[in-house]
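A.B. asks: this one's sequence-less:
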């Protein structure tokens, strides 16, 4: 499937697919419950706030921030009743400034909500900024992060009986595999490659060697693919 957008980014960092990630801090008797969700669009990000308002209906604040898009063009935050600038913006800054395992500040498609249960001790403006920033940063320190890369998909058609062996061989050789399609007459393996001539040449040679020259790569469109760090 051809990926169509006007993004100039070819890679960024995001949360690994899976359930929401949660982390809790207690700061001067207040509970700060941070929930992170992978959010490909604003609807997904805003649904996290709605979900947590229902779950933690007795909490005083549900502050939020999110980054959306490969180029991080969509950035939003909310203080949700905390003094202006003390919650949402520090949370957003923690997302924006997060350094990935590759050393880049490219986190995106992530929404964060910090649910606060007031503990009776006022933190002051500076204390709130530190608390909300620390809450998001501490959650990100532990959350599972992956790379999201825009890669060229290449199809390889092989007999059903050979599909498992070939897929394992290609994975062992370091190739990124997308979902295999099982058709009536054959299995179609999908290899995700960086769009560079030398990468294609290496993959072509590897497939030819592993199939005794009976199969070849057929170049398709580009897609965003999850790649572990």
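C.D. replies: Here it is on my side, so go on. Note that the structure is predicted; figures quoted are calculated from it, not measured. Numbering: from 1, shown residues only.
A.B. asks: alpha carbons only for contacts and neighbour counts from here, please
C.D. replies: Noted.
A.B. asks: how about the strands in this protein?
C.D. replies: With DSSP state E as the criterion, the chain has strands at 11-15, 21-27, 30-38, 61-68, 74-78, 110-117, 145-158, 176-177, 181-182, 187-193, 218-227.
A.B. asks: residues near the nearest residue to residue 86 once chain neighbours are set aside, how many?
C.D. replies: Among residues not flanking residue 86 along the chain, residue 129 sits closest, at 4.7 Å (C-alpha to C-alpha, 6 or more residues apart in numbering). Neighbour count for residue 129, taken as other C-alpha atoms under 10 Å: 20.
A.B. asks: Could you identify the longest helix within this structure?
C.D. replies: As far as residue count goes, and with DSSP state H defining each element, the longest helix of the chain is helix 124-142.
A.B. asks: Which elements pack onto that helix?
C.D. replies: Using 3 or more C-alpha pairs under 8 Å, 6 or more residues apart in numbering; DSSP states H and E, the elements in contact with helix 124-142 are strand 21-27, strand 30-38, helix 88-96, strand 110-117.
A.B. asks: try this one next to it:
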């Protein structure tokens, strides 16, 4: 993701794809995926669903800038499973996605090129079914201000199309807002001009 890019492509729900070759069956599952702690539970669920499958290979990409990734061949020859799955994610330029391909061995060895093609094709079939969503990269800020400044703050938030995630109104008000990355400087600049307003950066999503 370049300095001036604040969008990324992902999926909003799970999808499946099925590929068969010489008796072997490759079932690809594509999941929305935002945290590596999800991985263990997802793999465990698929192993319960497919207890007789020989392999559960996967690849994922994480973060809006697509910088985090991991592959796993789960016993297949090195480079024949996880890497072809990841290459599909790279070619589609998608992120925050985990693809697990479950393989049932059909008794006939497919060879390196056959395995690469099977894992790639199963992944492609799953993502061909997917609705690819374009999302913005947002910075989350906490805004604290006196109740008397409410109208000014809310007007800026509305005019700048920031999204309110949480709000707490009292004599001292606290709002948590999501601001699109490319608009952060403009929005923060306007909010800081409102008297007695405190801003705190929390995270990027």
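C.D. replies: All right, it came through fine. Because the structure is predicted, anything quoted here is derived from the model rather than measured.
A.B. asks: Got a TM-score for the two of them?
C.D. replies: Overlay of the two chains. TM-score (TM-score structural alignment, normalised by the length of structure 2): 0.68; 193 aligned residues with a C-alpha RMSD of 4.0 Å.
A.B. asks: Any chance of JSON lines for the strands of structure 1, columns distance to residue 202 of structure 1 and mean neighbour count?
C.D. replies: Listed next are those as JSON lines, based on distance: least, C-alpha to C-alpha, whole Å; neighbours: other C-alpha atoms under 10 Å:
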{"stretch": "strand 11-15", "distance to residue 202 of structure 1": "21", "mean neighbour count": "24"}
{"stretch": "strand 21-27", "distance to residue 202 of structure 1": "38", "mean neighbour count": "17"}
{"stretch": "strand 30-38", "distance to residue 202 of structure 1": "34", "mean neighbour count": "22"}
{"stretch": "strand 61-68", "distance to residue 202 of structure 1": "34", "mean neighbour count": "26"}
{"stretch": "strand 74-78", "distance to residue 202 of structure 1": "38", "mean neighbour count": "17"}
{"stretch": "strand 110-117", "distance to residue 202 of structure 1": "35", "mean neighbour count": "27"}
{"stretch": "strand 145-158", "distance to residue 202 of structure 1": "13", "mean neighbour count": "22"}
{"stretch": "strand 176-177", "distance to residue 202 of structure 1": "13", "mean neighbour count": "20"}
{"stretch": "strand 181-182", "distance to residue 202 of structure 1": "23", "mean neighbour count": "14"}
{"stretch": "strand 187-193", "distance to residue 202 of structure 1": "10", "mean neighbour count": "22"}
{"stretch": "strand 218-227", "distance to residue 202 of structure 1": "14", "mean neighbour count": "17"}
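A.B. asks: if we can go back for a sec, compare the helices and strands packed on helix 124-142 of structure 1 and report which one is nearest to residue 158 of structure 1.
C.D. replies: For residue 158 of structure 1, the closest of these is strand 30-38, at 34.8 Å, according to C-alpha to C-alpha.
A.B. asks: mind checking what the residue nearest to residue 86 of structure 1 lines up with in structure 2?
C.D. replies: Under the alignment (TM-score structural alignment), residue 129 of structure 1 pairs with residue 116 of structure 2.
A.B. asks: what do you get for residue 180 of structure 1?
C.D. replies: Using TM-score structural alignment, residue 180 of structure 1 sits opposite residue 166 in structure 2.
A.B. asks: now swap in residue 42 of structure 1 and tell me
C.D. replies: Per TM-score structural alignment, residue 42 of structure 1 is aligned with residue 36.
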